[in-house]
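**Student:** build the 3D model from these lines:
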Amino acid sequence: MNRASPISAVKRRACVACTVAKARCTPQVANMCQRCARLGKSCTFLDLPQTRRKPKAAPSRVEVLEKKVDQLVSQLATLTRPNEQISPNTSNTVTRDSELSQDARQDSTDVETMLEAAKDSSHGVDPPTTSVLEGQPSIVDRGLLSEAEAERLIMSFRFEFVPKFPFVLISEGQTASQFRQREPFLFLCVVAATVGSVHPLTKAIAEEVMNHVTMRIVARSERNLELLRGLLVYSAWYTYPAERHHPRLLLLIQLCVSILYDLGLHKKPNLNLDEQRALLGTYWLSASLCGVLGRPSGVKHDTRVDEFIKGLNSTEQFSDRWILPFIKLQSYLGTVDEVNSSVHASGGRALVQVAQSSLQRQFDNVRIDVEKSFSNCPPSTANAIRIEIKYVEMRLEELWFREELWTADPASPVRTTMLMNMIHRSKELIQMISNLPNPDIIQMTITTSARVCAAVGYIPTAVLSLLSIITTNNDSGTDDQVQAVVDAADYPNLVLQLANVLEIRFEELSTRDRDNDLVGSLCSKMRLLARCYPYQIRGFMANIQSRDVRQAVPPMATHRDEIATTPQVWPPVYEQFGDIFPIDDSQWDSILSDFTGF
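**Tutor:** Now for the predicted structure:
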């Protein structure tokens, strides 16, 4: 038998045929493998240097573990032969084993670290609690505000602003300089709230507050109690800039809610007094405004809220007792929202009456508790609480807005009574604001501004609904009934009086700067409403009278000129407003929505 020729020393891989067939390739001679020789195929080898080698992949974890097992078995075999001389190769093996053992310990440490990290459901590092702007000069250090003026503003906040929003306090005996050093952001927000709309620094301070919000809260996710307290103060007296739908104001309130939850104040045990006040302030502000702005509040009334109210009612700080009526009234408004949302059209008028009667009984009890606080609070606090009470009374009548509840009986006496009550209570709230002392007007919170807007928007909506009901029935005495409703509302005079009172805040501002202020913008729109409202009333009645004429005149005589020259029986309304502003229905609805939707 002939012996095969020696195989080439060049390192080869499988031949092309075996590679395609995925078969084992065993070389037989230099250029022929055993399989190709048996099958009579052409056998072609590619030398490894001619191929493009792929980079060697890192060993998998399984391969590393298998290698460690082999090494450990080798070590165990060596240790079972203690009298055998260790060869140099064995010495190298032990060295490698030592290195692998170190890697194993490192892997074990990594696993322990990962297991420890897995106990925390969050990801990444904790957000910072210190300011990225720490150490930067304040507005006093930069000479924009004198030390004396800063001291005056801090004192004003303590004695004049806190009674209207008793959720953020400044420590007694703390000077403006000490306050600025300890809580610079809260100091900045207190200054922003107290300087007023006409101060030359109003815009600059607002921009600096938003610079803190952007760099610290948004960009770096800083979270601490000072930021929360500062945002509460700034939001409570937010004035600049005025924006449609109030996106910046809504953002600030939602940031308050977010920081509260990030700090764990909603579940953290044993909150200190400042933390309790901050939680209650966030609840009150978010529930008061987010609902008005058409957004969910995010903070609910729960047992912790009741617990903190009870605890704060017995502290040494007298202003803590003023918190209870604000929270009680806002909590009751939450009940009103829940009950009203549960009233379905299928229930009809009877369900509306049952719901309203139940809410009224509850409110009577709430009002008794709330009014007990009047004897223990300053006049400005009592005024703010009375405005909240009147606003609740308005909200009790709002089911008349929902047209689907009255399709079966649109002229129901229940509905007409609710409409008249809405007009009277809205008027009372507006008159209450108009009669406030000047300091209370200047220091009015954003929540009170929202209540004013609701009253300004509810009256004309209720008046036009009542006129529609009256004229649809077409009974005798329609003109007298319409005149009685219009006179009862006295809307243009009422709104102009309110605008004149509120504009005391802007005596030294230009028209442009006034419109950049939230309350100033509302005053401009109130004046526009006062001019548009008489036109809406006249237009509404003209349409009704034209309809009556068309019904009374035979079809052959209903000519446009005849209708136009027909004398109007209904007496003119508001003749003193000779410069009334004519607008179409869509423009009217748009202006009115600025108030009903704040």
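**Student:** hey, let's count contacts and neighbours off CA atoms from now on
**Tutor:** Fine.
**Student:** what residues are up against L333?
**Tutor:** Contacts here follow CA atoms under 8 Å, 6 or more residues apart in numbering; on that basis L333 touches V392.
**Student:** please, which helix or strand holds it?
**Tutor:** When elements are assigned from DSSP states H and E, L333 belongs to helix 323-342.
**Student:** quick one, strands of the protein?
**Tutor:** With DSSP state E as the definition, the chain shows strands at residue ranges 27-29, 32-33.
**Student:** returning to what we had before: buried set for the helix holding L333?
**Tutor:** Of the residues in helix 323-342, those buried by neighbour count under the rule 16 or more other CA atoms under 10 Å are 323-334, 336, 340.
**Student:** next one: stretch 590-598
**Tutor:** By neighbour count on 16+ other CA under 10 Å, the buried set for stretch 590-598 is I591, L592, D594, F595, T596, F598.
**Student:** tell me the contacts of the most centrally placed residue in the chain?
**Tutor:** Compute the mean C-alpha point of the chain, and by CA atoms, centre = their mean the closest residue is Q254, 3.1 Å away. Listed by CA under 8 Å, 6+ apart, the contact set of Q254 reads S286, G298.
**Student:** what separates it from R527, distance-wise?
**Tutor:** For Q254, the distance to R527 under the criterion CA to CA, to the nearest Å works out to 32 Å.
**Student:** now do L250
**Tutor:** Between L250 and R527 the distance is 26 Å, computed by CA to CA.
**Student:** same check on S288?
**Tutor:** In this structure, S288 and R527 are 26 Å apart, going by CA to CA.
**Student:** of those two, who's got more company?
**Tutor:** More neighbours surround S288 than the other of S288 and R527, with 22 against 17 (other CA atoms under 10 Å).
**Student:** ok, that one - contacts?
**Tutor:** The contact partners of S288, taken as CA under 8 Å, 6+ apart, are Q330, T447.
**Student:** to compare with the earlier structure, here is another sequence to fold:
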Amino acid sequence: VVKRRACVTCTNAKCKCSPQSDNLCQRCARLGKQCVYLDLPERKRKRRSDEDGNGATQHAPTSSSTDGLTPSTGDLTIPDDPEMLGPDSEGYHGREPPTTSVLEGLPDIVDRGFLSMSEAENLVSQFKSRFVWTFPFVVLDPAQTVADLRKGEPLLFLAVVAATIASAHPIRKLLADEIMQHVTSRVVASSERNLGLVRALLVLCAWYRYPAQKGNVQLVLLITMCATMVHDLGLHRLKAELTMDQQRALLGTYLVSSSLPRVMNRPSGMANSNKIEECCNNMAASTEYPSDRYIRPFIVTQSFINTIDVNYGELGEAAYEESLVRIMIGAKLREFESLRATLEEDLAKCPNPLSMLLFFFQGKTYNMALGDEHACYQNRHAAVPSSAFEAFKVSAYRSSLLWHLVRYSKALIQAYIEIPDAELPQITVFTLTQICASLVILPRSVSFLLKLITTKQGSVRTWPVRGETLDEARAVVDEADFLNLVVRLYEKLRVLIVGLTPQEKGLDVAGTLCCHMNVLASWYAPRVQAILGVD
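**Tutor:** Next up, the predicted model:
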């Protein structure tokens, strides 16, 4: 310990401090102030030279003019891996997230007697033989027993049971609570990351039924977790060859994070990449499971649908230039026909959800014809109103786009109605979301078409509508056949909600869709009557 050269008083005054005697300086003696010297720890300099056994000093060679600018690392070991500071490095500090469950060893719903072993085996068997065809991204080994699944991937077991169990089963709420306990305890609180959790989250997302929430908040959260975990595990950028299960999980995550959010007008959680393309081609050549051959058609079709929003968004203010719209839609339809030709063999045997995805794509291509309200608002508040939009709004070409929307939306709903009742529980939530979107697109398209017919250029607008204009309007209403479609679809969806109380229907995805249809049906007839002036 050494004393400071200047006392506290002189230091604070920023004056020269000259010692007069021990613990007293000349300035403090002259001014009669208290003089205090602080003790400071002595700093020892480290020598950079080491002595050898003979006592000779060996100095480190100096290499360049930058010597001395680099701070000493002491005992810090710097790895030689050049990828550590690469663009793909995580850059995280701390311990690795756990890969094992904090709930390991706790009794599950079978151990506690809520579900018998025979019932569990039956549900898992149904998933292996029937459900995998509509979502072939999570496949269970035929040789894997229920006991192995419960022990090795407990959350996946619960997800499989939740997907296959009847809506009116008494343990449905208990099952949902147990699943959320796994998600919150393992994924959120413990930050556990492993492939089994990704597979379980994919199954939970694909057959999400309960509880239904406005905006599908919980479903969107599960999708986000799934995409986040794939990134944390590095499946999207691993240079090493992925296992088949890893490739299915990566492709399944891409599908769920890019299909449902787009339908719900949410941001996509995962973009297409070279790794996606590579895994997609590997699945096309896979012979491990028969369902693998449907993975590439699902991914390629969904990826193509995603490009529509991107291309339309790139048009910007020119989105309603009829010439550009014609070019864009024509190019997309030609690309689609080329895509269909490459997938023709697979499409001939494809499951119903993929066929409905194709109808959804065709309707999506013409969807910009419905941009009326938003474009009208922008046009009213623009400094210079767009003449291109005003021309497009009443053009014959827009009428043809709306006609296509009516037909393809109707075709998608009819495709679902024609599915056998026994196969309805296997339909994923993504298909139900597409149906919900079509139920909105169809009556809106009819409404816009009727407005165009009754305000046709060169004709005198009369109300109520009469003559040839009324005949043309009735042809649109008859072609849509919306109310009849709603009745038939409602009867079909009732298969999924048999035995549910009115309160339970409000918590079921299919039940809320039925309520949604009732609202649309009650709105449709008065809307048509208001436009035409006749029943």
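**Student:** now the TM-score, please.
**Tutor:** After superposition, the two chains reach a TM-score (TM-score structural alignment, normalised by the length of the second structure) of 0.83; 484 aligned residues with a CA RMSD of 3.0 Å.
**Student:** of all the strands of the first structure, which one comes closest to Q102 of the first structure?
**Tutor:** Judged by CA to CA, the one of the strands of the first structure that comes nearest to Q102 of the first structure is strand 27-29, at 42.5 Å.
**Student:** flag every buried residue along that closest one.
**Tutor:** For strand 27-29 of the first structure, the neighbour count (16+ other CA under 10 Å) marks P27, Q28 as buried.
**Student:** quick one: map A499 of the first structure onto the second structure.
**Tutor:** Using TM-score structural alignment as the criterion, the counterpart of A499 of the first structure in the second structure is Y490.
**Student:** got the contact list for K68 of the first structure?
**Tutor:** With contacts defined as CA under 8 Å, 6+ apart, K68 of the first structure is in contact with D97, L100.
**Student:** hmm, try it at 6 Å
**Tutor:** Under the criterion of CA atoms under 6 Å, 6 or more residues apart in numbering, K68 of the first structure has no contact partners.
**Student:** centre of the chain to stretch 110-123 of the first structure, how far?
**Tutor:** Relative to its chain's centre, stretch 110-123 of the first structure lies at 33 Å (CA atoms, centre = their mean, to the nearest Å).
**Student:** should've said stretch 263-273 of the second structure
**Tutor:** Using CA atoms, centre = their mean, we find the averaged C-alpha position of stretch 263-273 of the second structure to lie 5 Å away from the chain's own average C-alpha position.
**Student:** same deal with stretch 127-136 of the first structure?
**Tutor:** Relative to its chain's centre, stretch 127-136 of the first structure lies at 24 Å (CA atoms, centre = their mean).
**Student:** so it corresponds to what in the second structure?
**Tutor:** Using TM-score structural alignment, stretch 127-136 of the first structure lines up with residues 97-106 of the second structure.
**Student:** that stretch: end-to-end distance?
**Tutor:** The distance separating the two terminal residues of stretch 97-106 of the second structure, taken as CA to CA, comes to 21 Å.
**Student:** re the thing from before, turn the strands of the first structure into CSV, columns for distance to L265 of the first structure.
**Tutor:** Formatted as CSV, the entries for these read as follows, by distance: least, CA to CA, whole Å:
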stretch, distance to L265 of the first structure
strand 27-29, 77
strand 32-33, 78
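**Student:** trace S524 of the first structure over to the second structure, please.
**Tutor:** Going residue by residue (TM-score structural alignment), S524 of the first structure aligns to C515.
**Student:** same thing with S434 of the first structure?
**Tutor:** Alignment note (TM-score structural alignment): S434 of the first structure maps to I417 of the second structure.
**Student:** what about its match, distance to M356 of the second structure?
**Tutor:** Going from I417 of the second structure to M356 of the second structure by CA to CA gives 11 Å.
**Student:** just want to know which of the two has more residues nearby.
**Tutor:** With neighbours defined as other CA under 10 Å, I417 of the second structure and M356 compare such that M356 has more, 22 against 18.
**Student:** mind listing what the more buried one touches?
**Tutor:** Applying CA under 6 Å, 6+ apart, we find M356 of the second structure in contact with L412.
**Student:** could you measure from it over to R334 of the second structure?
**Tutor:** 19 Å.
**Student:** for R237 of the second structure, same thing?
**Tutor:** Remark: distance between R237 of the second structure and R334 of the second structure (CA to CA) = 32 Å.
**Student:** mind checking which of these two has more residues around it?
**Tutor:** In terms of neighbours (other CA under 10 Å), R237 is the more surrounded of R237 of the second structure and R334; the figures are 14 against 11.
**Student:** all helices of the stretch 301-450 of the second structure, in order?
**Tutor:** 322-342, 344-348, 352-365, 372-380, 387-393, 396-417, 429-454 (DSSP state H, counting those that start in this stretch).
**Student:** so the first one corresponds to what in the first structure?
**Tutor:** Going back to what we said before, that points to helix 322-342 of the second structure. Per the alignment by TM-score structural alignment, helix 322-342 of the second structure matches residues 349-369 in the first structure.
**Student:** same question, the last one
**Tutor:** Mapped onto the first structure with TM-score structural alignment as the criterion, helix 429-454 of the second structure occupies residues 446-471.
**Student:** residues contacting L123 of the second structure?
**Tutor:** Applying CA under 6 Å, 6+ apart to L123 of the second structure gives the contacts T164.
**Student:** show me what it aligns to in the first structure.
**Tutor:** Under the alignment (TM-score structural alignment), L123 of the second structure maps onto L153.
**Student:** if we can go back for a sec, not counting sequence-adjacent ones, nearest residue to the match of A499 of the first structure?
**Tutor:** Closest residue to Y490 of the second structure in three dimensions, ignoring its sequence neighbours and counting by CA to CA, 6 or more residues apart in numbering: C514, at 6.1 Å.
**Student:** for the one you found, give its distance to L493 of the second structure.
**Tutor:** With the distance defined as CA to CA, C514 of the second structure ends up 7 Å from L493 of the second structure.
**Student:** these two - which one has more neighbours?
**Tutor:** A direct count of neighbours by other CA under 10 Å for C514 of the second structure and L493 places C514 higher, at 24 against 19.
**Student:** ok, now how distant is that one from G55 of the second structure?
**Tutor:** With distances taken as CA to CA, C514 of the second structure is found 92 Å from G55 of the second structure.
**Student:** what packs against the helix ranked longest in the first structure?
**Tutor:** Using DSSP state H to assign secondary structure, the helix with the most residues in the first structure is helix 518-552. Packed against helix 518-552 of the first structure, as judged by 3 or more CA pairs under 6 Å, 6 or more residues apart in numbering; DSSP states H and E, are no other helices or strands.
**Student:** would you pull up how far it lies from the middle of the chain?
**Tutor:** Taking mean C-alpha positions (CA atoms, centre = their mean), helix 518-552 of the first structure and its chain are 35 Å apart.
**Student:** would you mind listing the buried residues in it?
**Tutor:** Of the residues in helix 518-552 of the first structure, those buried (16+ other CA under 10 Å) are 518-538, 541, 544-545, 549-550.
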